[in-house]
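Q: Build the 3D model from these lines:
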Amino acid sequence: MALVRMTDLTDQRLNPYLKLTDHQLRNALESERGICICESEVAIRVALAEGVQPLSLLVEEQRLEGIQDLLAVWPKDIDVLVLPEGTSEQVCGYKLYRGVLSAMRRPEPLNITQLLDKVTDKLGNICLAVMDNLVDVSNVGALFRSAAALGIDGIIVAPTCADPLNRRSIRVSVGTVFQVPWARAGDNYPQGLIKELKTDGITLVSMALSNSAVSLRDPQLKQHKREAIFFGNERFGLSQEILKASDYLVEIPMEHGVDSLNVAASSAVIFWELCQ
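A: Below is the predicted model of the structure:
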């Protein structure tokens, strides 16, 4: 393992970590360069265990002692870039409160056919999640974390959905974006996806506030062995096209006049109820 103390903050080896708070710039640069930024020791360890290729590690000098467990498993041929104390904000745009960052090669994404082939070979129940135009990267990360914890087989991401490999999404997911198989739907979404799911005999379940929605407690929902659960945009919900194609519209029973939960909370409830 090579510890490289960065005395020159314009060193090109720091380029992957520049301006991490400029989200539009970062999204464009990371996709173009084929990298993602993994934040927090836990998420980095998960990524390494899942075979994600590291490019470098970034840490401030005073945090070195606290990441010895990570350094013990860090590849010996990959640089550890050590910043002088108090300079992370100058490089990254914010202080490294989580202590450590890693630039990593973005994993090669699955396509829908590959994902469905992977999960439909499984014996027993199959439960997929579909993220339809979620725009909050924290919600995306939280849904992945719930999916991993509660045994969801795979996740499908709409073309307009926020990037699961965004730095914040990776952090909130605690690295589970590298564990749960996922694919981004093609340009013919949602028609093409709906057709593929139905061809594979998968029941479409959409979370929606609707007069025609059934309760999550409805026993008929448990009768299906293959389900794909659609989660809509945080503000506008699911499109009419998806709602009309769904086999079930479902809502969570609530009390005290609360009409909805955000997708981070609702996904955990739904996964526990339908997919166990």
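Q: From here on, just use CA atoms for contacts and neighbour counts.
A: OK.
Q: Could you count how many residues lie near residue 215?
A: 14 (other C-alpha atoms under 10 Å).
Q: distance of the closest residue to it other than its chain neighbours from residue 87?
A: Distance criterion C-alpha to C-alpha, 6 or more residues apart in numbering; nearest residue to residue 215, sequence neighbours excluded, is residue 251 at 5.3 Å. Taking C-alpha to C-alpha, to the nearest Å as the measure, residue 251 and residue 87 are separated by 48 Å.
Q: before we move on, the earlier item: isn't the residue nearest to residue 215 right up against residue 209?
A: Yes: under the criterion of C-alpha atoms under 8 Å, residue 251 makes contact with residue 209 at 6.1 Å.
Q: Show me which of these two is the more surrounded one.
A: Of the pair residue 251 and residue 209, residue 251 is the one with more neighbours under other C-alpha under 10 Å, namely 22 against 16.
Q: check contacts around the more buried one.
A: Residue 251 is in contact with 207-210, 213-216, counting by C-alpha atoms under 8 Å, 6 or more residues apart in numbering.
Q: Greatest separation within those: which pair is it?
A: With distance counted by C-alpha to C-alpha, no two of those lie farther apart than 210 and 216, which are 12.9 Å apart.
Q: who has more neighbours, these two?
A: Counted by other C-alpha under 10 Å, residue 210 and residue 216 do not tie: residue 216 has more neighbours, with 19 against 11.
Q: how about the nearest residue to that one, chain neighbours excluded?
A: Nearest in space to residue 216, with sequence neighbours left out and distances taken as C-alpha to C-alpha, 6+ apart, is residue 252 at 5.3 Å.
Q: Nearest to residue 175, out of the contacts of residue 251: which one, please.
A: residue 207 (25.7 Å).
Q: Who's the closest spatial neighbour of the closest one, skipping the chain neighbours?
A: Closest residue to residue 207 in three dimensions, ignoring its sequence neighbours and counting by C-alpha to C-alpha, 6+ apart: residue 250, at 5.0 Å.
Q: Before we compare anything, build this one as well:
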Amino acid sequence: MELLELTDADDPRLDDYRGLTDTALRRIAEPEGGLYIAESAKVIERAVVAGHRPRSVMVQRRWVDGIRSIMADHDVPVYVVPDAVAEAVAGFAVHRGALASMHRPALPSVASVVADARLVLILADIGDHANIGAAFRAAAGLGADAVLVSPGCADPLYRRSVRVSMGTVFQVPWTRMPDWKSSVDALRDEAIATTALALDERAVPLRDFVRERPERVALMMGSEGDGLSAEALALADHVVTIPMSGGVDSLNVASAAAVALWALGEE
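A: Here you go, the predicted structure:
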């Protein structure tokens, strides 16, 4: 670890952290293999413990000691900056003191991620990064063994996703599905029943499904607006719904995932 004091917001060494509110700029800036940004000492530590490789750290002066202990064994530059520089570079107030530029690890295959899983969460075409993070946190806290994300799903390693998940994106095994058919085939090869949570005429109440649930289940959650696609529903072995009252037809996707994971994990 090399501590470097930087006071110029235009310093090119800070380019990994520049304009983080613009995802298009982030894509342009990423090196081969890609980067993601871990925010806060707690999240950075979880990423490092999970084996992810840091490229650099930008930290405000008062947070240096916490980062020093995390990065002590890593040969990376740690850029120590004034608060105003951190905000000018990132485009927002960096309240949690530190941002780390991390190399993205290679994603494993669907088959390897679900090989020993009893309960899998599938996130399909969910566009809100906060919902992705909250769903991962529910998966970690409620006993899911793995998470799969569809090709059109938002990035679990986007800064907001990681932050909302409280770093649990590094805790639960996950990967991105290359396509629906081959991924569902991989689940069926493992005798994992694909189970869609959807408002559909085939749907049975969650409590009824839980009573006779298959030994291994993959719970499919659809996007915030349109729900699961016709393709995903057609591939589902089962369709379940959470009965609602009070004139409400459904829950937020992360809340629904938490309810269903809790119910399935109880059996």
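Q: that older thread, how about the residue nearest to residue 216 of structure 1, what's its partner in structure 2?
A: Taking TM-score structural alignment, residue 252 of structure 1 has residue 242 as its aligned residue in structure 2.
Q: Centre-most residue in structure 1?
A: Note on structure 1: the residue nearest the mean C-alpha position is residue 164, at 3.6 Å, using C-alpha atoms, centre = their mean.
Q: separation between that residue and residue 82 of structure 1?
A: 27 Å.
Q: All the helices of the stretch 1-150 of structure 1, residue numbers only.
A: With helices called from DSSP state H, counting those that start in this stretch, the stretch 1-150 of structure 1 shows them at 23-33, 41-49, 68-73, 88-92, 112-120, 137-149.
Q: Next, format those helices as TSV and append mean neighbour count and distance to residue 55 of structure 1.
A: Compiled in TSV, the helices of the stretch 1-150 of structure 1 are given as follows (neighbours: other C-alpha atoms under 10 Å; distance: least, C-alpha to C-alpha, whole Å):
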stretch	mean neighbour count	distance to residue 55 of structure 1
helix 23-33	14	12
helix 41-49	19	11
helix 68-73	13	14
helix 88-92	17	17
helix 112-120	16	27
helix 137-149	24	22
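Q: Just tell me which of these ends up closest to residue 196 of structure 1.
A: For those, proximity to residue 196 of structure 1 was assessed by C-alpha to C-alpha; helix 112-120 is nearest, at 8.2 Å.
Q: by contact count, what packs against the closest one?
A: Of the remaining helices and strands, those touching helix 112-120 of structure 1 by 3 or more C-alpha pairs under 8 Å, 6 or more residues apart in numbering; DSSP states H and E are strand 154-157, strand 182-184.
Q: The first one maps to which residues in structure 2?
A: Residue correspondence for strand 154-157 of structure 1 in structure 2, counting by TM-score structural alignment: residues 146-149.
Q: For that stretch, which outside residues touch it?
A: Judged by C-alpha under 8 Å, 6+ apart, the contacts made with stretch 146-149 of structure 2 from elsewhere in the structure are 110, 113-114, 117, 119-125, 136, 139, 172-177.
Q: What of stretch 4-16 of structure 2?
A: The set of residues that contact stretch 4-16 of structure 2 without belonging to it, under C-alpha under 8 Å, 6+ apart, is 26, 29-30, 58, 77-82, 85-86, 88-89, 101.
Q: do that again at 7 Å, thanks
A: Under the criterion C-alpha atoms under 7 Å, 6 or more residues apart in numbering, residues 29, 77-82, 85, 88-89, 101 lie in contact with stretch 4-16 of structure 2.
Q: Tell me, how many residues neighbour the match of residue 252 of structure 1?
A: Counted with other C-alpha under 10 Å, the neighbours of residue 242 of structure 2 add up to 18.
Q: got the helices of the stretch 1-150 of structure 1 as CSV, with distance to residue 191 of structure 1 columns?
A: As requested, these are exported to CSV (distance: least, C-alpha to C-alpha, whole Å):
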stretch, distance to residue 191 of structure 1
helix 23-33, 26
helix 41-49, 33
helix 68-73, 45
helix 88-92, 41
helix 112-120, 13
helix 137-149, 22
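Q: can you give me the end-to-end distance of stretch 115-132 of structure 1?
A: Its start and end residues considered, stretch 115-132 of structure 1 measures 17 Å (C-alpha to C-alpha).
Q: ugh, typo on my part, it should be stretch 134-151 of structure 2
A: Here stretch 134-151 of structure 2 reaches across 19 Å from its first residue to its last, counting by C-alpha to C-alpha.
Q: Can you tell me how far whatever residue of structure 1 lines up with residue 109 of structure 2 is from residue 184 of structure 1?
A: In structure 1, the residue matched to residue 109 of structure 2 (TM-score structural alignment) is residue 111. For residue 111 of structure 1, the distance to residue 184 of structure 1 (C-alpha to C-alpha) stands at 6 Å.
Q: Ok, residue 76 of structure 1 next?
A: Going from residue 76 of structure 1 to residue 184 of structure 1 by C-alpha to C-alpha gives 33 Å.
Q: For the two, indicate the residue with more neighbours.
A: For residue 76 of structure 1 against residue 184, the residue with the higher neighbour count under other C-alpha under 10 Å is residue 184, and the figures read 22 against 12.
Q: Which residue is the nearest non-sequential neighbour of that one?
A: For residue 184 of structure 1, the spatially nearest residue (C-alpha to C-alpha, 6+ apart) is residue 157, at 4.6 Å.
Q: Then residue 72 of structure 2?
A: Counting by C-alpha to C-alpha, 6+ apart, the residue nearest residue 72 of structure 2 is residue 1, at 5.8 Å.
Q: Let me see the contact set for that neighbour.
A: The neighbours of residue 1 of structure 2, taking C-alpha under 7 Å, 6+ apart as the test, are 71-78.
Q: Let's see that with 10 Å instead.
A: Taking C-alpha atoms under 10 Å, 6 or more residues apart in numbering as the criterion, residue 1 of structure 2 is in contact with 56-57, 67-68, 70-78.
Q: could I get these as a markdown table with distance to residue 20 of structure 2?
A: Output for the contacts of residue 1 of structure 2, formatted as a markdown table (distance: C-alpha to C-alpha, whole Å):
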| residue | distance to residue 20 of structure 2 |
| --- | --- |
| 56 | 15 |
| 57 | 14 |
| 67 | 21 |
| 68 | 24 |
| 70 | 23 |
| 71 | 22 |
| 72 | 26 |
| 73 | 27 |
| 74 | 24 |
| 75 | 24 |
| 76 | 21 |
| 77 | 19 |
| 78 | 18 |
